[in-house]
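A.B. asks: this one's structure only:
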């Protein structure tokens, strides 16, 4: 293992450790500080009368789990961005010219996916967007992006939409692909012709179990197999290492006790 590899591994671990430590302190402080606030995060989640009749512990746990799931997802997304910065130039928006025809062509392609006229999707389906428009009727459009990464070594461009668990309905899967394809077209219009541009749909974990087939058919209706970065593949990609997932998970486990301690403290604060 080279010194550069060791340095990068330690840098990734340091980012994970710092992220978990900050999350544990912030999550505990926020919730305990809201104890007397009727509009606090947990207090606003306990008004389901059907849960309330099951008792205060169940009422508390259901509220806390929903808050933990959402907050942890936000932490993982920010942590992945910081890890990606070790290898990539990271941007979170794409702006530039887009033609009316490109917008229409994207809509038509998505409709074909929806009607299953094109199945399964492939990356070749939208390469026509690489052709720069000749008409003058261009509009400047801006998209917020979860991750717009530029490889510092190769100059390759990657557009990634991350959904922590990846559970999308058809409308959301379609809108995610639409946003990615419009960004793909904008970059095609502004970057040199031979610049590599790839789009991905990613999840932070495999909701079916790591190593098992990912069977989210509503997403697969709009995304090709090689456009998916699921669980391990996502973390390996942002770390640019085939050991990325293992490094991140091991570092997370080393500090996960801090989150458990925070949860115990919050429980004691709310339930006594």
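C.D. replies: Yep, it's here. Every value quoted in this text rests on a predicted model; they were computed, and no experiment measured them.
A.B. asks: going forward, measure contacts and count neighbours with C-alpha atoms only.
C.D. replies: Noted.
A.B. asks: gap between residue 134 and residue 104?
C.D. replies: Using CA to CA, to the nearest Å, one gets 15 Å for the distance from residue 134 to residue 104.
A.B. asks: Could you do residue 164 as well?
C.D. replies: Distance from residue 164 to residue 104, by CA to CA: 30 Å.
A.B. asks: neighbour-wise, which of those two wins?
C.D. replies: Neighbours per residue (other CA atoms under 10 Å) separate residue 164 from residue 104, with residue 164 holding more: 21 against 11.
A.B. asks: Report the separation between the residue nearest the centre of the chain and residue 260.
C.D. replies: For the chain, the residue nearest the mean C-alpha position is residue 162 (2.0 Å; CA atoms, centre = their mean). Distance of residue 162 to residue 260, given as CA to CA: 26 Å.
A.B. asks: ditto for residue 156
C.D. replies: 40 Å.
A.B. asks: can you check residue 133 too?
C.D. replies: Residue 133 is 54 Å from residue 260, by CA to CA.
A.B. asks: Which one's more surrounded, the two?
C.D. replies: Legend: neighbour count by other CA under 10 Å for residue 133 and residue 260, higher for residue 133 (18 against 12).
A.B. asks: Put this next to the previous one:
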């Protein structure tokens, strides 16, 4: 039996994900056509949009649904791709000490007041914990907790598809991932390789252009960012990962376009 390459496996995963997404998106919205509580029908009650005409009303509702559901598909796709090269977990569980919680709060307050700029060195203090009671545990759901078995490296990744966060959300995301870092530091061997990242599926400012989300950069250092191309290269474990994923997506994107045309015909005739 012929063994397929990692690149072929990635392309297959992308094609399968797009096909399933297109079919699901189409069937869901068409089935809800006569349902007043359907996704599109529930989003058409803005009287100020309604005044612009039925077609604009439909498109604004559809685009919001498309944007959110497409993001969910990309998150699941990235997880499945990561499984080709990493051991993938969706949570972190273990002891978290009061002193570590206090250290995290102090670090975040300095970021908030802009008295320091974020660096990886800031939270290495979380590794230096005293003895703890292993019966006192905390569980954190994680977007991606990846383990590279070859290097025995551990990666905690917080993914936001477009990376658009306000200050409060950016702080809470950093707090959660620092707590996960502390838990792993308490449960893994001393000096284990643990890295944290904030990631986006695309660069909302344009690929290869500077990423200017200052609200995120107030709490995450440049070394903690995986933006667009860097994220896909990372989960694909390849410097060409982004190109492989995007090319495969574009080749299969006609399936989504066909689904959108069918939905439009159902709602607008």
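C.D. replies: Looks like it arrived, so ask away. Only a predicted model underlies this, so the values are computations on that prediction, with no experimental measurement involved.
A.B. asks: ok so, going back, what do we get in the second structure for the residue nearest to the centre of the first structure?
C.D. replies: By TM-score structural alignment, residue 162 of the first structure lines up with residue 159 in the second structure.
A.B. asks: do residue 39 of the first structure as well
C.D. replies: Match for residue 39 of the first structure (TM-score structural alignment): residue 37.
A.B. asks: Mind jotting down where the strands sit in the stretch 151-269 of the second structure?
C.D. replies: 153-159, 193-200, 225-227 (DSSP state E, counting those that start in this stretch).
A.B. asks: Over to the stretch 1-150 of the second structure?
C.D. replies: 87-95, 137-148.
A.B. asks: Compare the ones you listed and report which one is nearest to residue 188 of the second structure.
C.D. replies: When the strands of the stretch 1-150 of the second structure are compared for distance to residue 188 of the second structure using CA to CA, the nearest one is strand 87-95, at 10.1 Å.
A.B. asks: quick one: that closest one to strand 153-159, angle?
C.D. replies: 90 degrees (axes from the mean of the first three to the mean of the last three CA atoms, to 10 degrees).
A.B. asks: Output the residue interval of the first structure matched by strand 87-95 of the second structure.
C.D. replies: Against the first structure, strand 87-95 of the second structure falls on residues 89-97 (TM-score structural alignment).
A.B. asks: Buried ones in that stretch, by neighbour count?
C.D. replies: Buried residues in stretch 89-97 of the first structure, counted by 16 or more other CA atoms under 10 Å: 90-91, 94, 96-97.
A.B. asks: ok so, going back, let's have the strands of the stretch 1-150 of the second structure in CSV, adding distance to residue 211 of the second structure.
C.D. replies: Below are these laid out as CSV (distance: least, CA to CA, whole Å):
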stretch, distance to residue 211 of the second structure
strand 87-95, 27
strand 137-148, 21
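A.B. asks: Can you name the residues that contact the residue lying closest to residue 87 of the second structure once chain neighbours are set aside?
C.D. replies: Excluding its sequence neighbours, the residue lying closest to residue 87 of the second structure (CA to CA, 6 or more residues apart in numbering) is residue 147, at 5.0 Å. Residue 147 of the second structure is in contact with 86-88, 153-155, counting by CA atoms under 8 Å, 6 or more residues apart in numbering.
A.B. asks: again with residue 155 of the second structure
C.D. replies: Contacts of residue 155 of the second structure (CA under 8 Å, 6+ apart): 144-147, 194-197.
A.B. asks: mind running it again at 10 Å?
C.D. replies: 86, 88, 144-148, 181, 193-197 (CA atoms under 10 Å, 6 or more residues apart in numbering).
A.B. asks: start and end residues in the first structure for stretch 218-230 of the second structure, please.
C.D. replies: If you align by TM-score structural alignment, stretch 218-230 of the second structure falls on residues 221-233 of the first structure.
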